[in-house]
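Asker: just coords:
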């Protein structure tokens, strides 16, 4: 089954903090929000593959192929996030995240699936945060990597809060084999010839 044609267009972007993962909204409450269209002159029919919430940043893929968008969203493609959490995260908390924690989703309790989680010990090469984040003078923080094959609404934030370490900054760095280039600044757009998973 062909998921894309030669006429389809695809993009890899670094979605900035504070921007919605959409091109417009009919909601009066969102009329002053920032939308993806301000980053680039995207073609008609382009859509984000999945979403990042307004307060999250990082890798977002866009395509004009509805079949490709559906495929990526339905096939449990790995998505990796770097999360800066409040506190020096414990081994116990990391293990709980790995095995699954209970979060709220659509008004019900939901147990997350097992996933890959580890502490990041090396310094990260990310653009400077666009939002004010408290610094280590107010207590320790930790960077962790979380790789999921599911994507419930605000899942990573809910997971880290469930083990007692709220997320202060969240950056998606990988979707399948697509990795956020360290040279990309927030708001950067890179056209792709095709998408392969």
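Answerer: Done, it's in. The shown structure was predicted, so the numbers you read here are calculated from the model rather than taken from an experiment. Residues are numbered from 1 along each chain as shown.

Asker: from here on, contacts and neighbour counts on C-alpha atoms
Answerer: OK.

Asker: Now do the SS call for residue 12.
Answerer: strand (DSSP: H, G, I helix; E, B strand; the rest coil).

Asker: name the helices or strands packed onto the helix or strand harbouring residue 147?
Answerer: Element membership of residue 147 [criterion: DSSP states H and E] is strand 141-148. Counting contacts by 3 or more C-alpha pairs under 8 Å, 6 or more residues apart in numbering; DSSP states H and E, strand 141-148 packs against strand 79-86, strand 116-119.

Asker: Quick check: which of the ones you listed is buried the most?
Answerer: Of all the helices and strands packed on strand 141-148, strand 79-86 has the most neighbours on average by mean count of other C-alpha atoms under 10 Å, namely a mean of 22.

Asker: quick one, it and strand 141-148 angle?
Answerer: Put simply, strand 79-86 runs at 160 degrees to strand 141-148, going by axes from the mean of the first three to the mean of the last three C-alpha atoms, to 10 degrees.

Asker: Which neighbouring elements make contact with strand 79-86?
Answerer: Using 3+ C-alpha pairs under 8 Å, 6+ apart, strand 79-86 is in contact with strand 141-148, strand 167-175.

Asker: before we go on, here's another structure to hold up against the first:
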């Protein structure tokens, strides 16, 4: 099987899938992809940034399984001038709702940052409230609950206005423009993600040969009598 890998800077308003019954923009609007590839994880329609598209099931497993703790880093524009107290709460873990049940997020990395000079304006622009400032934070998590970042900032009273994922591990979108797509080689992608290229296939464990002796029947299948020796019974010749 030939593996394919694409890095996408997903724009706002594009569904992270290849088809939609409602006619909304999908990943197909960004370019031509092979028929057997799919996005690794999700990036909501109203979120932007780094998305990996591939047909490599092992890569999908490694990046999405929480036990591997892959960092995902987001640039988040929030409503209001975020406080040091709110940042500490995000770092420690906040309570959100997941599947209608309370859930406490794992510790995260969070810091207030200036608006990056290379950040493209969103289309459509973020709605601003008069006389209410906005601020930016850089938030790194290794979970992937549904709309987790938005729920986290809302839980500390600073709702998310704009959400851009710019890194997964050491893989970054860098100068890739919004809507841009590039195909990358496996070795380079695995190196950026800290994966071993010689451990691509998960092989089943080899079974040890059985050391159990054949079961001796308790009765002769021909006569119904109990055996008098450990020899196997059979038809007389």
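Answerer: Alright, I've got the coordinates. Remember, predicted model here, so these are calculated numbers, not experimental data.

Asker: related to what we said a few turns ago, in TSV: the helices and strands packed on strand 79-86 of structure 1, plus distance to residue 185 of structure 1 and mean neighbour count.
Answerer: Below are these laid out as TSV (distance: least, C-alpha to C-alpha, whole Å; neighbours: other C-alpha atoms under 10 Å):
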stretch	distance to residue 185 of structure 1	mean neighbour count
strand 141-148	20	21
strand 167-175	12	21
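
Asker: can you list the ones you listed in a markdown table and add distance to residue 23 of structure 1?
Answerer: Below are those laid out as a markdown table (distance: least, C-alpha to C-alpha, whole Å):
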| stretch | distance to residue 23 of structure 1 |
| --- | --- |
| strand 141-148 | 26 |
| strand 167-175 | 20 |
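
Asker: Nearest to residue 41 of structure 1 among those would be which one?
Answerer: strand 167-175 (23.2 Å; C-alpha to C-alpha).

Asker: closest to residue 18 of structure 1 out of the helices and strands packed on strand 79-86 of structure 1?
Answerer: Among these, strand 167-175 comes nearest to residue 18 of structure 1, with 11.8 Å by C-alpha to C-alpha.

Asker: which residues in structure 2 form helices?
Answerer: Counting by DSSP state H, structure 2 has helices at residues 57-64, 84-92, 148-155, 186-193.

Asker: how about the second one, aligned to which bit of structure 1?
Answerer: Read that as helix 84-92 of structure 2. The alignment of helix 84-92 of structure 2 onto structure 1 (TM-score structural alignment) covers residues 91-99.

Asker: Identify the residues contacting the matching stretch?
Answerer: By C-alpha atoms under 8 Å, 6 or more residues apart in numbering, the surrounding residues in contact with stretch 91-99 of structure 1 are 113, 114, 115, 116, 117, 118, 119, 159, 160, 163, 164.

Asker: Tell me how far the third one lies from residue 31 of structure 1.
Answerer: Right, the one you point to is residue 115 of structure 1. 37 Å (C-alpha to C-alpha, to the nearest Å).

Asker: who's more crowded, those two?
Answerer: Comparing residue 115 of structure 1 with residue 31 by neighbour count (other C-alpha atoms under 10 Å), the higher total belongs to residue 115, at 17 against 11.

Asker: returning to that earlier point: any chance of CSV for the helices and strands packed on strand 141-148 of structure 1, columns distance to residue 9 of structure 1?
Answerer: CSV is the format used below for those (distance: least, C-alpha to C-alpha, whole Å):
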stretch, distance to residue 9 of structure 1
strand 79-86, 22
strand 116-119, 32
